[in-house]
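Chemist: My questions concern the predicted model and sequence given below.
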Amino acid sequence: ESVYCVCLRYELAARGLRFTIQQHIPIKYKEVALAASHRVDLIVEDLIVVEVKAVAALVPVNLAQALTYLRLTGCPAALLINFNVPRLMDGARRVINCER
């Protein structure tokens, strides 16, 4: 998956898009900040969470992870990209933050 992230970062930079990589999102439990965090692959233009996968198929836990990241970051949308498919567009799934 890391090779795909590197290539994706190259393409984003070539298009002049701002992004952060491997951003840690702190976890709060009962209003207490814990010494743990989630790590998001990419956040593009402070708007889109991008999670890169190379799996046989996206499964419900991948969607749940994306929804969690959306809730914690406040971003309006996420993109799950599975690179383990013959056509890349078949491996992409958009997720919308309905709580925003």
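Modeler: Cool, the structure landed.

Chemist: okay, CA-based contacts and neighbour counts for the rest of this
Modeler: OK.

Chemist: What sits closest to Thr73 if chain neighbours are left out?
Modeler: Of all residues not flanking Thr73 in the chain, Ile25 sits nearest, at 7.4 Å (Cα to Cα, 6 or more residues apart in numbering).

Chemist: how about the helices of this structure, start to end?
Modeler: 2-14, 60-73 (DSSP state H).

Chemist: out of the ones you listed, nearest to Ala36?
Modeler: Smallest distance to Ala36 across the helices of the chain (Cα to Cα): 13.4 Å, for helix 60-73.

Chemist: And Asn97, how close does it get to Thr68?
Modeler: 9 Å (Cα to Cα, to the nearest Å).

Chemist: hold the first one in mind and look at this next one:
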Amino acid sequence: MNTDRLNELSKIIVDACYQVHVTIGPGLLESVYEFALLKEFELRQIKALNQVPVKLFYKGFDTGKSYAIDILVEDEIVLEIKSSEIMHPVYEAQIISYLKLANKRLGFLVNFNSPLIKDGIKRFVNNI
């Protein structure tokens, strides 16, 4: 996917997060925000899947382990959803690992438990 399309989708994602935050506010379960974001993307005719399983390989060997991407937008952008009072550094490490393991270029860590959603969104780029 080209950079212009990724940037266009990034704006849509940030706006969708804003709409969800304004509509239902902070402090709810992550699953509520995940559901609401999926509806926002559906209303905007943006393909988004939740809890997308990705197998974990090590040097080409299947570890038998997998992880789940909270939301995958247009098969390209990883969203990791949080509703946490404290944003632990492990959350950033998690999305960076997800981007690498899924071979995706762009991701967002979104904490809906922020008074202002703009303070709860962090963008990550994987230089593949």
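Modeler: Received, thanks. All values reported here derive from a predicted model rather than from experimental measurement.

Chemist: what's the TM between chain one and chain two?
Modeler: Here the TM-score for the pair of chains, by TM-score structural alignment, normalised by the length of structure 1, is 0.93; 99 aligned residues with a Cα RMSD of 1.0 Å.

Chemist: any idea what Phe112 of structure 2 aligns with in structure 1?
Modeler: If you follow Phe112 of structure 2 across to structure 1 using TM-score structural alignment, you land on Phe83.

Chemist: What number of residues are in the vicinity of its match?
Modeler: Counted with other Cα atoms under 10 Å, the neighbours of Phe83 of structure 1 add up to 20.

Chemist: need the contact list for it.
Modeler: Contacts for Phe83 of structure 1 (Cα atoms under 8 Å, 6 or more residues apart in numbering) come out as 4, 52-55, 91.

Chemist: okay but Glu45 of structure 1 is in contact with Gly16, surely?
Modeler: No. Between Glu45 of structure 1 and Gly16 there is no contact under Cα atoms under 8 Å: 10.2 Å.

Chemist: Those two: who's more crowded?
Modeler: The neighbour comparison of Glu45 of structure 1 against Gly16 (other Cα under 10 Å) goes to Glu45, with 12 against 9.

Chemist: What is the equivalent residue in structure 2 for that one?
Modeler: By TM-score structural alignment, Glu45 of structure 1 lines up with Glu74.

Chemist: Its match and Glu8 of structure 2, how far apart?
Modeler: Computed as Cα to Cα, the Glu74 of structure 2 to Glu8 of structure 2 distance reads 12 Å.

Chemist: Report the central residue of structure 2.
Modeler: Centroid-nearest residue in structure 2: Leu79, 0.5 Å away (criterion: Cα atoms, centre = their mean).

Chemist: Could you double-check that that one lies in contact with Ile69?
Modeler: Yes. Counting by Cα under 8 Å, Leu79 of structure 2 does reach Ile69; the two are 7.1 Å apart.

Chemist: I'd like to know how many residues surround Asp75 of structure 2.
Modeler: Close neighbours of Asp75 of structure 2, defined as other Cα under 10 Å, add up to 13.
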